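A.B. asks: Got a predicted model here, sequence first, then my questions.
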Amino acid sequence: MFSIIQAAGWPIWPLILCSIIALALVIERFSSLRTARVAPPKLVDEVLTVTRSNLPSPDVVNKLADNSVLGRVLATGLRAVINEPRISEANLRNAFEGAGRAAVHQMERYLNTLGTIAAAAPLLGLLGTVIGMIQIFASQGGGTGGNPTELAHGISVALYNTAFALMVAIPALMFYRYFRGKVDEYVLDLEQAAERMVPHLMRFTAQR
C-alpha cells in the first residue's frame, strides 16, 4: 500500500486526508445520532405521565433537557409554560419551533463536510490522474520511440489517484445519504412530539 501511495505521487495525499476526516465524521455521527441520544421512543409518554396533574420542578426539567435532543425540545416547552403561565398557544408553538430548529442544526452538524468530501474526492482523483498523465507524456520527450510497456505502467500508476478517490467518495456519499435519512426521521419525531405536547401543556394555562 505504501508503495502505491509513493507511486501515485503528491496528489494522493489530499485524498488520504479526506479519507481520514470522512472516517472520523462517520464515527462521530454514528455516536451522536443514536436513537437513545436523539429521540428515545418512550420519552414523550413518560413526560405526559409525569405532567398529567401538575408541572414538574425546574430540577426535573433540567434533567429532561440533559436526557436527549428530544428531551431538550420538550424541556423548552415546559419552561415556556412555567415562566409564562398565561402563554398563548402561538407563543408556545414558537418556543417549540425555535428549539426544533436548534435541534435540527445540531443533528446536521458535520453532514455538509461529509457531503463535500463525497463530491470533491472524485475531482481530486481526476486532478491527480491528469497531473500523472502530464508527467508521463512529458517524460517521453514527445518522441515516437518511447517504450510502450513503460508508458502503460505509468498510465496505470496515474490511475491510482482516480481509483483511490472513488474508494473515498462512494462510502462517504452512502453514509451522507444514510445520515440525512436518519435526521429526516428524527425531525418528524420531534414535530409529532411537539404536536402532542402543545394541547397537553395548554391545559395548565387555562387553569391559571
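C.D. replies: Good, I have the coordinates. Bear in mind the structure is a predicted one, so any value in this text is a computation, not a measurement. Numbering: from 1, shown residues only.

A.B. asks: hey, let's count contacts and neighbours off CA atoms from now on
C.D. replies: Noted.

A.B. asks: Secondary structure class of the residue in the chain sticking out farthest from the centre, three-state.
C.D. replies: Centroid-distance maximum for the chain: Gly145 at 53.1 Å, with C-alpha atoms, centre = their mean. In terms of secondary structure, Gly145 is coil; the call rests on DSSP: H, G, I helix; E, B strand; the rest coil.

A.B. asks: let's bring in a second model and compare:
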Amino acid sequence: MYWLTNGGILMYFILLMSIIGLAVIIERFIYFKANQQITMVKLRPMLREALEKQDIKGAISTLGNTKSSTARVLREILAFWYQTKTTNIISLEEKGREAALAQIPQLERNMWILSIVAHTTPLIGLLGTVTGMIKAFQAVSIYGTGDPSVLANGISQALFTTAGGLIVAIPALIFYNYFNRKIDEQINEMEKGSAELINYFRK
C-alpha cells in the first residue's frame, strides 16, 4: 500500500499488469509441466517397438493417451497412414505439418498477454515519471523552492512509478523469453519426431 499511495494512480495500473502477468506465468508453467514433459527420447523406444511388431493401433492408442504435442502429431501421422495405407511421403509430410500447426496455438496461448505486460509496463512507469516531474515543477511554480518537500513529493512519485514498472516488466520479459524457448523446443521436437516417423515409411 505504501507504494500505491506514494506512486499515484498509475501504480494501480502497474499493479494490475503485475497480476495479469503473474497469472499468465503460472498458467504457462502448469501447462508445460502437465502437457509437455514427454519428449522423443521417451517416445522413440515405444514407437520403434510398436512399428517392429506392426502394432499400429496400439501405438495410436498409446500416443493418444500421452500428453505431449509431439505425441499428438505422431498419432495423427500414424492414424492417417493406418486409415489410408498410403506410402506417399509428401502426403504424410503434409499431414505431419498440418498436425504440428494445430498444436502451435496451444503452445502460444496467452503469450501475447505476457508480451504486452513486458513491453507496456515500463512505458506506464515512464509516463508516471513524466507526470511526477510535471507535478513537481508545477508545485515549485506555485509554492517556490523554499520548501524541499514540495519538490520531493513529485519526484518521489516519479521514482516510485519508474521502479514499479521495471520491477514488473523485467520478470515478465525474462519469462516471456523463457516460454518462447520452450515453445521453440516443442516445435523442434514435433519436427524431429515427424521426420523420424516418416523416414520409417520411406523404407
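C.D. replies: Happy to help now that I have it. Note that the coordinates shown come from a computational prediction; the quantities given were computed from them, not determined experimentally.

A.B. asks: quick one: TM-score?
C.D. replies: Taking TM-score structural alignment, normalised by the length of structure 2 as the basis, the two superposed chains have a TM-score of 0.88; 201 aligned residues with a C-alpha RMSD of 2.2 Å.

A.B. asks: What about Ile21 of structure 1, how many residues nearby?
C.D. replies: Other residues near Ile21 of structure 1 number 14, with proximity taken as other C-alpha atoms under 10 Å.

A.B. asks: same thing with Leu159 of structure 1?
C.D. replies: 20.

A.B. asks: do the same with Asp59 of structure 1
C.D. replies: If we define neighbours as other C-alpha under 10 Å, then Asp59 of structure 1 has 9 of them.

A.B. asks: Let me know the distance separating the residue farthest from the centre of structure 1 from Leu74 of structure 1.
C.D. replies: For Gly145 of structure 1, the distance to Leu74 of structure 1 equals 76 Å [C-alpha to C-alpha, to the nearest Å].

A.B. asks: try Ala102 of structure 1
C.D. replies: If you measure Ala102 of structure 1 against Leu74 of structure 1 using C-alpha to C-alpha, the figure is 13 Å.

A.B. asks: cool, and Phe175 of structure 1?
C.D. replies: According to C-alpha to C-alpha, Phe175 of structure 1 and Leu74 of structure 1 sit 29 Å apart.

A.B. asks: Could you pick out the longest helix of structure 2?
C.D. replies: Longest among the helix segments of structure 2 by residue count, using DSSP state H, is helix 148-202.

A.B. asks: Next, the mean deviation of that helix compared to structure 1.
C.D. replies: Its matched residues in structure 1 lie on average 1.4 Å from helix 148-202 of structure 2 after superposition (mean C-alpha distance after the TM-score superposition for structure 1).

A.B. asks: Output the contacting helices and strands for that helix.
C.D. replies: Helices and strands touching helix 148-202 of structure 2, by 3 or more C-alpha pairs under 8 Å, 6 or more residues apart in numbering; DSSP states H and E, are helix 2-7, helix 10-35, helix 69-84, helix 89-107, helix 111-143.

A.B. asks: JSON lines for those, including distance to Ala163 of structure 2?
C.D. replies: Output for those, formatted as JSON lines (distance: least, C-alpha to C-alpha, whole Å):
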{"stretch": "helix 2-7", "distance to Ala163 of structure 2": "10"}
{"stretch": "helix 10-35", "distance to Ala163 of structure 2": "10"}
{"stretch": "helix 69-84", "distance to Ala163 of structure 2": "39"}
{"stretch": "helix 89-107", "distance to Ala163 of structure 2": "32"}
{"stretch": "helix 111-143", "distance to Ala163 of structure 2": "7"}
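
A.B. asks: does Gln54 of structure 2 sit in a helix, a strand or a coil?
C.D. replies: Three states are possible here, and by three-state DSSP the one that applies to Gln54 of structure 2 is coil.

A.B. asks: Just give me the match in structure 1 for it.
C.D. replies: In structure 1, the residue paired with Gln54 of structure 2 according to TM-score structural alignment is Asn54.

A.B. asks: residues in contact with its match?
C.D. replies: Asn54 of structure 1 is in contact with Phe204, counting by C-alpha atoms under 8 Å, 6 or more residues apart in numbering.

A.B. asks: distance of it from Gly100 of structure 1?
C.D. replies: Asn54 of structure 1 sits 24 Å away from Gly100 of structure 1, taking C-alpha to C-alpha as the criterion.

A.B. asks: For Ala102 and Leu74 of structure 1, indicate the residue with more neighbours.
C.D. replies: Taking Ala102 of structure 1 and Leu74 together and counting by other C-alpha under 10 Å, Leu74 has the greater number of neighbours (26 against 14).

A.B. asks: ok so, going back, report the angle between the longest helix of structure 2 and helix 111-143.
C.D. replies: 170 degrees (axes from the mean of the first three to the mean of the last three C-alpha atoms, to 10 degrees).

A.B. asks: Distance from helix 148-202 of structure 2 to the middle of the chain?
C.D. replies: The chain centroid and the centroid of helix 148-202 of structure 2 are separated by 7 Å under C-alpha atoms, centre = their mean, to the nearest Å.

A.B. asks: for stretch 5-13 of structure 2, same thing?
C.D. replies: Using C-alpha atoms, centre = their mean, the distance from the centre of stretch 5-13 of structure 2 to the centre of the chain it belongs to is 28 Å.

A.B. asks: cool, stretch 20-32 of structure 2 as well?
C.D. replies: In this view, stretch 20-32 of structure 2 has its centroid 8 Å away from the chain centroid, taken as C-alpha atoms, centre = their mean.

A.B. asks: That stretch vs structure 1, average offset?
C.D. replies: Compared with structure 1, stretch 20-32 of structure 2 is 1.3 Å away on average (mean C-alpha distance after the TM-score superposition for structure 1).
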